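Peer 1: Quick one, structure for this:
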Amino acid sequence: MNLNKKQTQYLKGLAHSLKPVVLLGNNGLTEAVVAEIDFALNHHELIKVKIPTDDRETKALIVDAICRETNAIKVQVIGKTLVLYRESPEKKIRIPKI
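Peer 2: Predicted coordinates for the structure are as follows:
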């Protein structure tokens, strides 16, 4: 699923008031963390993940790995916070069509 600019802006607005649901620890991206992100996406559809690194390349690799492993869409990355979206079967969030 690809999001257009208007849909991305809508999700950014919804994510603004959210608190991070998953925090990566010193061990980085482990299978347990990926499983927790997957569970949170199933439950909430739109989540924030805190990535504790200042290195842009490392952060980009982690973000790509999370998106690939969970089949989620990266909505945005601000600082150390990643916003992810994945539609669940219940479709809790109604995204504008256009």
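
Peer 1: alpha carbons only for contacts and neighbour counts from here, please
Peer 2: Noted.

Peer 1: Can you give me the distance of the residue nearest the centre of the chain to Val63?
Peer 2: Centrality entry for the chain: nearest residue to the mean C-alpha point is Leu84, 1.8 Å, by Cα atoms, centre = their mean. Shown here: Leu84 relative to Val63, a distance of 10 Å by Cα to Cα, to the nearest Å.

Peer 1: Please give the structure of this sequence too, so both can be compared:
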Amino acid sequence: MELRGKQKRFLRSKAHHLQPIFQIGKNGIGDAMVAQINEALEKRELIKVNLLQNTDEIAEEVAHVLENKIDCTIVQIIGRVLVLYKPSTKEKYQKLSKEVAGI
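Peer 2: Model prediction:
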């Protein structure tokens, strides 16, 4: 799903107050981590992921891997923090995606 500029701006404003709920450390990003991120996106639609200083991963590479594996959209990368968005498939969790679709 490709987002327009206004949609990304809206999502960035919503993500500003969020705390990162996942931290990628020296073990890198594994299949279990990808599955957990996918589950969190299903319920929240918008999350932040933090890369710790002891990791060898690069934020852009992690973003590319996550985009390919779980079909999410990278809203923003600031330093070592990624903002991810994926519309939920369940209607009861689709608060944010309805607002994004209206923009």
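
Peer 1: if we can go back for a sec, between Leu84 and Val63 of the first structure, what contacts are shared?
Peer 2: Overlap of the contact sets of Leu84 of the first structure and Val63 (by Cα atoms under 8 Å, 6 or more residues apart in numbering) consists of Lys74.

Peer 1: Which of the three states applies to the residue nearest to the centre of the first structure?
Peer 2: strand (DSSP: H, G, I helix; E, B strand; the rest coil).

Peer 1: helix or strand for the residue nearest to it when sequence neighbours are not counted, which one?
Peer 2: Spatially, and ignoring its direct neighbours in sequence, Leu84 of the first structure is nearest to Lys74 (4.9 Å; Cα to Cα, 6 or more residues apart in numbering). Applying DSSP states H and E as the criterion places Lys74 of the first structure in strand 73-78.

Peer 1: and that strand, which residues are buried?
Peer 2: 73-77 (16 or more other Cα atoms under 10 Å).

Peer 1: What of stretch 35-43 of the second structure?
Peer 2: Quick answer for stretch 35-43 of the second structure (16+ other Cα under 10 Å): 37-38, 40-43.

Peer 1: how far away is the residue nearest to Leu84 of the first structure from Lys92 of the first structure?
Peer 2: 18 Å.

Peer 1: sorry, back to before: how big's the offset between the strand holding Lys74 of the first structure and the second structure?
Peer 2: Strand 73-78 of the first structure, aligned to the second structure and superposed, deviates on average by 0.3 Å (mean Cα distance after the TM-score superposition for the first structure).
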